[in-house]
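J.: after the sequence you'll find the predicted model.
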Amino acid sequence: MAESSVVRDTRAAYDAVATLYAELFSDVLETLPLERALLAAFAELVLAHDAGPVADLGCGPGHVTAHLHALGLSTFGVDVSPEMVALARRAHPHLRFDEGSMTGLDVADGVLGGILAFFSTIHTPPPELPAVFAEFRRVLAPGGHLLLGFLAGDDPRPREADHKVTLAYRWSPDSLAKPLREAGFAELGRVLREPHDGERFRSGYLLVRQHQEH
């Protein structure tokens, strides 16, 4: 798939703030007990299914990739920003980090046991999101798990969000669950968290599993 202008713009935006972003967020999980619990549940499900490694897509400086590794998962990170990838490699030299885009992953069909996409699809224009979910389905093994973090809203249609780095979108859980279902995923659970101090939007999480049969 040809690279879109959105991907190029997102790469440039995150390259520009990579060092600051890493300074602000590399230890953020220490203040997020609900997210740690979700990641632990995700790791337990992936390990129980034993279908392959986990890709942390939109890994940024690699802090969540490292957290998943500490939970016992074989994991690697992918990010569209080469500056983020460089920071992740420097901070976590024992782990693998690759530059890449969610619209065309350099991953073989059906080899992943899990995908973590923590707020990494939020910059994808709504019409392009089904293609991203189709790519997730392609690389996941049958029965593989996906944990998706997103900016949550109430409107039945996705709405633009004034993100501090670059244009993003807010989705209601129901409106985001629909394209996931159409891509061949079965929902296992969802969580909404109200904003913490300094946050402007609610955080949403959808945990889904690819159907066993293609």
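T.: Yep, that arrived.

J.: can we go C-alpha only for contacts and neighbour counts from here?
T.: Fine.

J.: which SSE is immediately downstream of the longest strand seen in the chain?
T.: Counting by DSSP state E, the longest strand found in the chain is strand 140-152. As assigned by DSSP states H and E, the chain's next helix or strand after strand 140-152 is strand 159-161.

J.: what residue is smack in the middle of this structure?
T.: Nearest to the centroid of the C-alpha atoms of the chain, with distances taken as C-alpha atoms, centre = their mean, sits residue 117, at 1.0 Å.

J.: element containing that residue?
T.: Under DSSP H and E, the secondary-structure element containing residue 117 is strand 112-118.

J.: which residues in this structure form helices?
T.: With helices called from DSSP state H, the chain shows them at 5-25, 33-49, 63-70, 82-91, 129-139, 173-182.

J.: packing partners for the longest strand of the chain?
T.: Contacting strand 140-152 under the criterion 3 or more C-alpha pairs under 8 Å, 6 or more residues apart in numbering; DSSP states H and E are the following elements: helix 33-49, strand 112-118, strand 168-171, strand 202-210.

J.: could you say which of the ones you listed is packed most deeply?
T.: Looking across the helices and strands packed on strand 140-152 with neighbours counted as mean count of other C-alpha atoms under 10 Å, the highest average goes to strand 112-118: a mean of 25.

J.: which strands and helices sit next to it?
T.: helix 33-49, strand 54-57, strand 140-152.

J.: need the ones you listed in TSV (columns: distance to residue 80).
T.: Formatted as TSV, these follow (distance: least, C-alpha to C-alpha, whole Å):
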stretch	distance to residue 80
helix 33-49	22
strand 54-57	9
strand 140-152	17
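
J.: put this next to the previous one:
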Amino acid sequence: MTFDAVRAAYGSRVAEYVEAVGEVEHVPDDDRRRILEWATGVTGPVLDVGSGPGQWTDLLRRAGVDIEGVEPVPEFVAQARRLYPDSRYHEGRAERLDAPDASLGGILAWYSLIHTDPEAIDPPLAEFARALAPGGSLLVGFFTGARLEPFEHAVVTAYYWPAKQLAGRIESAGFTIDAVHVRFDPGVAPGPGSRPQAIVVATRTA
């Protein structure tokens, strides 16, 4: 799946996406608490990479975080600026962040790499490492599973990553892994029909 195809797929379904999952209230309380605790503990500016309709960027800004949203889908950028005019957003992509070397304190990549082909995952991780200062923090949210494999996401093909496998790729990009959390959606029992999700938190090594 190409970058342009993913961007076009999301661009054609912005209103539907916002209604389904485009508000922080759609996120489980534990995830919201974990991201708030992570972001408010970061020293320095933060980028919300793949910021979508802007809900995380605005929530964290209101919590006192120096944050800007970066989003490849122009329709999402326009929507975020309308919904959250006090927050900052610009068009960009994970592989080419508009940030000087070692200039960031944190990067939030909340489900923004789930459509990236596994063969192409290293360039965005390397870009995160380039932009983060030593000691800077990365938080990545994604779908996890026993095997690295594609699945039919509601918008466009996405990938399950074994949590330890993606953590290993992050580590190889220049990070120390601080924590790996795996969870199931509330009320959904583990099994073939469930979609377990994971969070990796990592620190940029010197």
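T.: Sure, I can see it. All values derive from a computational prediction rather than experimental measurement.

J.: what TM-score do we get after superposing?
T.: Counting by TM-score structural alignment, normalised by the length of the second structure, the TM-score of this superposition works out to 0.93. Behind it: 202 aligned residues with a C-alpha RMSD of 1.6 Å.

J.: and residue 180 of the first structure, what's its match in the second structure?
T.: Residue pairing (TM-score structural alignment): residue 180 of the first structure is matched to residue 170 of the second structure.

J.: whoops, residue 135 of the first structure was the one
T.: Taking TM-score structural alignment for the superposition, residue 135 of the first structure sits opposite residue 127 in the second structure.

J.: please name the nearest non-neighbouring residue to the aligned partner of residue 161 of the second structure in the first structure.
T.: Applying TM-score structural alignment, one finds that residue 161 of the second structure aligns to residue 171 in the first structure. Using C-alpha to C-alpha, 6 or more residues apart in numbering and skipping the chain neighbours, the partner closest in space to residue 171 of the first structure is residue 158 (4.7 Å).

J.: what's the neighbour count on the match of residue 135 of the first structure?
T.: Summarising burial for residue 127 of the second structure: neighbours were counted as other C-alpha atoms under 10 Å, giving 17.

J.: pretty sure it contacts residue 93?
T.: No. Between residue 127 of the second structure and residue 93 there is no contact, the gap being 10.1 Å when judged by C-alpha atoms under 8 Å.

J.: quick one on the thing from earlier: which one of the helices and strands packed on strand 112-118 of the first structure lies nearest to residue 167 of the first structure?
T.: Ranking those by their distance to residue 167 of the first structure (criterion: C-alpha to C-alpha) puts strand 140-152 first, at 12.0 Å.

J.: what's the mean distance for that closest one versus the second structure?
T.: When the second structure is overlaid, strand 140-152 of the first structure sits 0.5 Å from its aligned residues on average, using mean C-alpha distance after the TM-score superposition for the first structure.

J.: got a list of contacts for that strand?
T.: The set of residues that contact strand 140-152 of the first structure without belonging to it, under C-alpha atoms under 8 Å, 6 or more residues apart in numbering, is 42, 45-46, 49, 51-52, 109-122, 169-173, 192, 201-214.

J.: swap in stretch 64-79 of the second structure?
T.: Defining contact as C-alpha under 8 Å, 6+ apart, one finds that stretch 64-79 of the second structure is touched by 7-8, 10-11, 14, 39-40, 44-54, 57, 60-61, 87-93.

J.: what does the strand holding residue 117 of the first structure contact?
T.: Strand 112-118 of the first structure is contacted from outside by 46, 49-59, 136, 139-141, 143-150, using C-alpha under 8 Å, 6+ apart.

J.: how long is stretch 92-102 of the first structure from one end to the other?
T.: Terminal residues of stretch 92-102 of the first structure lie 22 Å apart, using C-alpha to C-alpha, to the nearest Å.

J.: same check, this time on stretch 81-96 of the second structure
T.: Separation of the first and last residues of stretch 81-96 of the second structure by C-alpha to C-alpha is 21 Å.

J.: and that stretch, what's buried?
T.: Using 16 or more other C-alpha atoms under 10 Å as the test for burial, stretch 81-96 of the second structure gives 81, 84, 87-94.

J.: thought the match of residue 161 of the second structure was touching residue 160?
T.: No. Because the distance of 9.1 Å does not satisfy C-alpha under 8 Å, residue 171 of the first structure is recorded as not touching residue 160.

J.: residue 115 of the second structure versus the counterpart of residue 189 of the first structure in the second structure, what's the distance?
T.: The alignment partner of residue 189 of the first structure in the second structure, by TM-score structural alignment, is residue 179. With distances taken as C-alpha to C-alpha, residue 179 of the second structure is found 23 Å from residue 115 of the second structure.
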